[in-house]
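Trainee: Need coordinates for the below:
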Amino acid sequence: MSQLDVDLLMQNSGIIRYRRKIEAVLHNASQMRALQETGGLNQLVWSLVDNQTIDHQIHRIDQVPTSSPVAIQLSNDLKLAGFKFLGPTTVYSFMQAAGVVNDHLVDCIVHDQIGGVNNK
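Mentor: Reported below is the predicted structural model:
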């Protein structure tokens, strides 16, 4: 992507129009390529959780955390690798979406389809 693409994105009302964040996405894409050369994000993430999905055994929606010690560690590791604008909350959301964290309510039909270790 070029600076022209960034300028066009700055006009897109469907996204957060903060130039430094948009530029960080481009920067992080190049950092991801570099990370792939050293084992990749997959290896980094799963090594932090001993290759086990974390299952918080959530019973109520208000118990779902917005971060965790593992998310803080991963965020710090990614920052050390040169990534920008990746705080623990964003990283935790990624971990949920990637299936590293199972925060489905225990009575959700999907909960038991995801393996895990309790309360890590």
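Trainee: contacts and neighbour counts: CA atoms only from here.
Mentor: OK.
Trainee: Make sure S30 is indeed in a strand.
Mentor: No - under DSSP: H, G, I helix; E, B strand; the rest coil, S30 sits outside any strand and is assigned helix.
Trainee: what's the neighbour count on it?
Mentor: By the criterion of other C-alpha atoms under 10 Å, S30 has 13 neighbours.
Trainee: so what's it up against?
Mentor: By C-alpha atoms under 8 Å, 6 or more residues apart in numbering, S30 lies in contact with nothing.
Trainee: and for comparison, fold this next one:
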Amino acid sequence: MSDRCGWVGMDPIYEAYHDTEWGVPEYDSRALWEKLILDGFQAGLSWITILKKRDNFRAAFQGFDPNILATWGEAEVTHLLQDAGIIRHRGKIEATLSNARVWQEIEAETGFDTYLWTYMGGTPLQNQWRTLEEVPTETEISRAISKDLKKRGFKFCGPTIVYAFMQAVGMVNDHLVTCPCHEKVAKLGDRR
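Mentor: Sure, this is the predicted structure:
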């Protein structure tokens, strides 16, 4: 696909991710949580590193089932720190387990999906960027979500991480208007 967003480059893994996942609106609570956790693991690293390890993460973290992970403790952290297939960062691993408990609270209150999509009025924001330089790294909405998540005890959820997450799960359509995926993703945003 020519004219992809410039950040994709020539890596087949990135191309597939860009063309089929990035920016596609996601409304499943567990899938949203998984993507937010992976964006937290990406902090300080490249996204391609996470994509290449995503299947390993899913296996190590029991399919990112927050109800399972909320019960884990030090023994599981120690085990995960030995797993070369994931990012072995104690703080991020521990945050994943405590974030699972926060997810449970939000899920019980309103549903994690409803909680997040309420910030968008239930509809993806259709941006009209022509260049990568125009695309922000954080916004007022990502700052508000980050602030509330932190208040609830969520970790590794700064406004830049949250905005990258919002892009990934289609809360915002940040495909450049010159990218063939822009229109495709925009149409998906009309179908909730």
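Trainee: Could you check which residue of the second structure pairs with Q52 of the first structure?
Mentor: Per TM-score structural alignment, the equivalent position to Q52 of the first structure in the second structure is T123.
Trainee: With adjacent residues omitted, what lies nearest to that match?
Mentor: Nearest residue to T123 of the second structure in three dimensions, chain neighbours excluded: G189, at 6.6 Å (C-alpha to C-alpha, 6 or more residues apart in numbering).
Trainee: And Q82 of the second structure, by the same measure?
Mentor: R88 (7.3 Å).
Trainee: which residue lines up with A97 of the first structure in the second structure?
Mentor: Under TM-score structural alignment, A97 of the first structure pairs with A168 in the second structure.
Trainee: And Q113 of the first structure, by the same measure?
Mentor: Counting by TM-score structural alignment, the partner of Q113 of the first structure is K184.
Trainee: any idea how far G153 of the second structure is from that match?
Mentor: 36 Å (C-alpha to C-alpha, to the nearest Å).
Trainee: And for P159 of the second structure?
Mentor: 15 Å.
Trainee: who's more crowded, these two?
Mentor: Neighbour count, other C-alpha under 10 Å: between P159 of the second structure and G153, P159 has more, with 20 against 14.
Trainee: isn't the more buried one right up against T139?
Mentor: Yes - the pair formed by P159 of the second structure and T139 meets the contact definition of C-alpha atoms under 8 Å, at 7.5 Å.
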